[in-house]
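> sequence and predicted structure are below.
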Amino acid sequence: MDEELHERIRDVVASVPKGTVATYGDVAKIAGASTPRLVGRVLAEDGHDLPWHRVLRADGTPAPHLAREQLARLRAEGVLAEGRRVDLRRYRWRAP
């Protein structure tokens, strides 16, 4: 992955507002990435300083290994899950 794409992905994730969520696919589309997996890769390798918890899977669920922390962080921002799923119709960020 080139450095420009890497930075675009980071910029998109950083711009997801508090109280909203985006999917990996949303971020990939906005950043111009070929696949949502690249977003996951950037967050795993270089996302510790980003609001990574605002990025969910396409079905509104968090990554299984981060679910407890991710849902707690979202809840603290007013994003409520039903079970382990966030209602994307209600909380999904619509990029300008």
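Perfect, thanks for sending it. Numbers count the residues shown, from 1 in each chain.
> please count neighbours and contacts with C-alpha atoms only from this point.
Will do.
> strands of this structure, start to end?
22-23, 55-56, 81-82, 85-86 (DSSP state E).
> can you put these in a markdown table and add distance to residue 11 and mean neighbour count?
Below are these laid out as a markdown table (distance: least, C-alpha to C-alpha, whole Å; neighbours: other C-alpha atoms under 10 Å):
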| stretch | distance to residue 11 | mean neighbour count |
| --- | --- | --- |
| strand 22-23 | 13 | 24 |
| strand 55-56 | 13 | 25 |
| strand 81-82 | 25 | 13 |
| strand 85-86 | 23 | 19 |
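> alright, now check it against this:
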Amino acid sequence: MTAPESGFRDRVLALVARIPAGRVMTYGQLALLAGQPGAARQAGFVLNSLMNGSALPWQRVINAQGRVSTHKLGFGALQEGLLRAEGVTFDDSGRCDLARLQWWPEDSPHGPPPTLLDQA
């Protein structure tokens, strides 16, 4: 995989810095908001560079199933622990409630996907 272009990287980092404590974003959502829909893996690549002492809250980005994806990298327990310390809860299968905890910036042209109740 090639390294993400610097503009995309800068936008990803700026978004991650804004995620409030106790809330999460998904990799795909982060890529969408950074201007590259479908670039979830590239967003993850950017975040991987943050795990070595960055002050940015990298732990607040999870996968689209509401799970931590960093177990295979050796950071899963750390990421879950950091999120739990912020009040994020996980069920027995390791998922958090995205409907409740996913954060969307107020100034974003995109918003949360519609729920079944919104479509009724």
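Ah, there it is. Values in this document were obtained by computation on a predicted structure and should not be read as measured data.
> tell me how they score on TM after superposing.
Once superposed, the chains reach a TM-score of 0.91 (TM-score structural alignment, normalised by the length of structure 1), with 95 aligned residues with a C-alpha RMSD of 1.2 Å.
> now the strands of structure 1 in TSV, with distance to residue 32 of structure 1?
TSV is the format used below for the strands of structure 1 (distance: least, C-alpha to C-alpha, whole Å):
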stretch	distance to residue 32 of structure 1
strand 22-23	14
strand 55-56	16
strand 81-82	29
strand 85-86	25
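> now for these, which one comes closest to residue 42 of structure 1?
Taking C-alpha to C-alpha, strand 55-56 is the member of the strands of structure 1 nearest to residue 42 of structure 1, at 11.9 Å.
> give me the range in structure 2 that that closest one lines up against.
The counterpart of strand 55-56 of structure 1 in structure 2, using TM-score structural alignment, spans residues 61-62.
> ok so, going back, and of the strands of structure 1, who's closest to residue 6 of structure 1?
strand 55-56 (15.8 Å).
> what's the mean distance for that closest one versus structure 2?
Mean deviation of strand 55-56 of structure 1 from its aligned counterpart in structure 2 after superposition (mean C-alpha distance after the TM-score superposition for structure 1): 0.3 Å.
> in contact with the spatially most central residue of structure 2, which residues?
The residue lying closest to the centre of structure 2 (C-alpha atoms, centre = their mean) is residue 61, at 2.1 Å. The contact partners of residue 61 of structure 2, by C-alpha atoms under 8 Å, 6 or more residues apart in numbering, come to 16, 24-27.
> repeat for residue 59 of structure 1
residue 85.
> ok, 6 Å please
When contacts are counted by C-alpha atoms under 6 Å, 6 or more residues apart in numbering, residue 59 of structure 1 touches no other residue.
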